[in-house]
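[1] model this:
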Amino acid sequence: MNWDVLLDFSPFSKNWDAVLQSFWATIKLSLMTGILSLALGTLLVSMRVSPTPVLRAFGTFYVNTFRNTPLTLILLFASFGVGDTLGLNKVLNTYWLAVFGMSAYTAAFVCEALRSGINTVPLGQAEAARAIGLTFTQSLRMIILPQAFRSSVAPLGSVLIAMMKNTTVALVAGYVEMAAQMKQMFEEDGATLPIFLGFAVGFMVLTLPSGLLVSWLSKRLAVAR
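    The predicted model follows:
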C-alpha cells in the first residue's frame, strides 16, 4: 500500500484559497437558509393550527409534500424548473436558487418542530387568551409561539444542524460549496484520505459548536411547568 498517497496533504496546499471559499460558501448558505426556513416554518405552523380550514389544509399539504420529497429533487426543480424554465436564472444566481430550494424543504421540518412545541403549551392559556378578548393571531404571537419556541429549541437545533449537513446536496443546483469542492479535488487528485478527513473536520467545525450552543440554549430557555 502506498502510504505516501494516503497521507498526501498537498491537494489542500495548492487549493487552499478554493477550500476557504467553499467553507465560507457553506456558511453563507446555512445562515440564509436557516433564517428563511425559520420564517417560513413559523408561517406554516401558524397555518397548521389556524381555525381556518383552508389554511390548515394548505399547511398540512405543504408539510406532507416537502417532508416526503427528496431534497435532491427539490433542488433540481429549483435549478432547472424554476431557474431555467421560468428564466429566473438570469436574475438569481445559483446561491439564491439553492437557498430557496433548501429553505422550502427545511421549513417543513421547522414547522413540525414548532408544532411539537405548541402542543406543550397548556390549552387553558389559549382559552384564557380568548376570554380576555385576544384574537387567534394575537394569542399566537404573544402567548403560544414564544413558549413554543422555548420548548422546541432542541428539535429546532437538530433540524438546523441537519440542514447544515444537507448543504452537501446543493451541488446539484450548481452551487459550489464544500462538497462540490471536495468532489472537484477528488477528480483532480484522486480520492485520498486526507481530502476526506479535511472536509469532514470542516463540517465538524460547523456542527459541533452549533450542537453545544443548542444544548445550552435548551437548558437555559426551558419552560418550567
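[2] switch to C-alpha atoms for all contacts and neighbour counts from now on
    OK.
[3] show me what the longest helix seen in the chain is packed against.
    When the chain is scanned for its longest helix (criterion: DSSP state H), the result is helix 16-48. Taking 3 or more C-alpha pairs under 8 Å, 6 or more residues apart in numbering; DSSP states H and E as contact, the helices and strands that helix 16-48 lies on are helix 53-67, helix 94-118, helix 153-166, helix 178-189.
[4] okay if I get those as JSON lines plus mean neighbour count?
    JSON lines is the format used below for the helices and strands packed on helix 16-48 (neighbours: other C-alpha atoms under 10 Å):
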{"stretch": "helix 53-67", "mean neighbour count": "16"}
{"stretch": "helix 94-118", "mean neighbour count": "24"}
{"stretch": "helix 153-166", "mean neighbour count": "20"}
{"stretch": "helix 178-189", "mean neighbour count": "17"}
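[5] please give the structure of this sequence too, so both can be compared:
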Amino acid sequence: MSNIRHSYYSRREKVQAALEMIRRMKEKWADDPVMLHLIGELEPLVLRLAESYQGVDTRPATLEVQEADEARDRAGRAFFFHLKGIAYSAGPDEVLEAAGRLLHLLAADGLGWLHDSYTLQSQKTRELLDGLGELEADVEKCRARAFVDQIAITQADFEKKLTERGAVAAEKPEPVTAAAPEFERALTATLLMIERRPADTARAYVLEPFSRLNRRYRGGSTGQTPTPGA
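    This next block holds a predicted model:
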C-alpha cells in the first residue's frame, strides 16, 4: 500500500499534482523504461481529466467531508479518554467493570479503526452505537451519555456531508466520471512503483507535489486518512 493515501484529496487536486509529478518523472528518469511505461499509462488519463474539468468544483464539499470525519474521530477519542480516566480511578467496582466493558467494545484492538477508510470506519461506528445501545446501564454508570450522543451526532453529520459531496460529484462532466476509475488505478500503481525506488533526493522531488498536499491537509504530518477521491 502506498504511503500517500491519495484518496484523501479531491480528484481535481490529484490531477494537478499528477501533471506536475509526470513532468518531474520525465526530468529525472527519462532513461528508465519502467518509469516511462508508467508515464505512458498515466499521462493520457491525466490529460483527459485535466481537459474535462470545467465548472464543477468538489473541493469545498470534500473539505466539509474531511472536517466531519475529523469531528467523529475526536468524538471517539474523547469517549476513550473518558473511559480510561474512570478505569484508572479508585471508583466503585461496578463502575470500573462498566468502564471495562465499554472500553472493550470501543477499543478492544485499539483505536486504529479511526484511521480506516471512510466505509470501514462508518461500519465500525454503527456497530459501536448498536453495542452501546445494549449497554445502556454501563453508559449511565460511567456518566458517558454525552460522549455517546456526540459519537452518534458526528457520525450522522459525516454521512450527511458524504451524501452531499456525492451529489456535487454527480454533476461532473461525463468524461471525468468515465475516466476516473482508470485514473485512480494508474495513479496508485505509479505511486507504489515510485515509492519502491531508493529514498533519494530524486524520489522526494518527484513525489513532492503529493507531499505538498499532505502538508496542506494534515498540518505538516505525512500521515493521511483515506477518503474517496473527488
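[6] quick check: TM-score for this pair?
    The TM-score (TM-score structural alignment, normalised by the length of structure 1) is 0.38; 130 aligned residues with a C-alpha RMSD of 5.1 Å.
[7] returning to what we had before: buried ones in the longest helix of structure 1?
    Neighbour-count burial for helix 16-48 of structure 1, counted by 16 or more other C-alpha atoms under 10 Å, picks out 19-20, 22-23, 25-27, 29-30, 32-34, 36-38, 40-42, 44-48.
[8] okay, the angle between that helix and helix 178-189?
    With axes from the mean of the first three to the mean of the last three C-alpha atoms, to 10 degrees defining the directions, helix 16-48 of structure 1 sits at 150 degrees from helix 178-189.
[9] need the contact list for the residue nearest in space to the middle of structure 1.
    Residue closest to the mean C-alpha point of structure 1, counted by C-alpha atoms, centre = their mean, is residue 163 at 3.4 Å. Listed by C-alpha atoms under 8 Å, 6 or more residues apart in numbering, the contact set of residue 163 of structure 1 reads 30, 34, 102, 106.
[10] what is the nearest of these to residue 205 of structure 1?
    When these are compared for distance to residue 205 of structure 1 (C-alpha to C-alpha), residue 30 wins out at 13.3 Å.
[11] relative to residue 207 of structure 1, how far out is the residue nearest to that closest one when sequence neighbours are not counted?
    In space, residue 30 of structure 1 comes closest to residue 164 once its chain neighbours are excluded; the distance is 5.6 Å by C-alpha to C-alpha, 6 or more residues apart in numbering. Distance from residue 164 of structure 1 to residue 207 of structure 1, counting by C-alpha to C-alpha, to the nearest Å: 7 Å.
[12] quick one: secondary structure of residue 14 of structure 2?
    Following DSSP: H, G, I helix; E, B strand; the rest coil, the label given to residue 14 of structure 2 is helix.
[13] tell me, how many residues neighbour it?
    Neighbours of residue 14 of structure 2 under the rule other C-alpha atoms under 10 Å: 23.
[14] thought residue 202 of structure 2 was touching residue 26?
    No - using C-alpha atoms under 8 Å, residue 202 of structure 2 makes no contact with residue 26, being 11.4 Å away.
[15] on contacts alone, who are the packing partners of the lengthiest helix in structure 2?
    Longest helix in structure 2, counting residues (DSSP H): helix 59-87. Under the contact criterion of 3+ C-alpha pairs under 8 Å, 6+ apart, helix 59-87 of structure 2 touches helix 93-107, helix 145-169.
[16] apply 6 Å and report the result again.
    In this structure, helix 59-87 of structure 2 makes packing contacts with helix 145-169, judged by 3 or more C-alpha pairs under 6 Å, 6 or more residues apart in numbering; DSSP states H and E.
[17] got the angle for the helix or strand just after the helix it packs on vs helix 145-169?
    Moving toward the C-terminus from helix 145-169 of structure 2, the next helix or strand (DSSP states H and E) is helix 174-195. Helix 174-195 of structure 2 runs at 120 degrees relative to helix 145-169, counting by the same axes, to 10 degrees.
[18] what comes up buried for helix 174-195 of structure 2?
    176, 180, 183, 184, 186, 187, 188, 189, 190, 191, 194, 195.
[19] kindly reformat those as TSV containing distance to residue 103 of structure 2.
    Below are the buried residues of helix 174-195 of structure 2 laid out as TSV (distance: C-alpha to C-alpha, whole Å):
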residue	distance to residue 103 of structure 2
176	44
180	41
183	41
184	37
186	41
187	39
188	36
189	39
190	41
191	38
194	40
195	37
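[20] brilliant, that's me finished.
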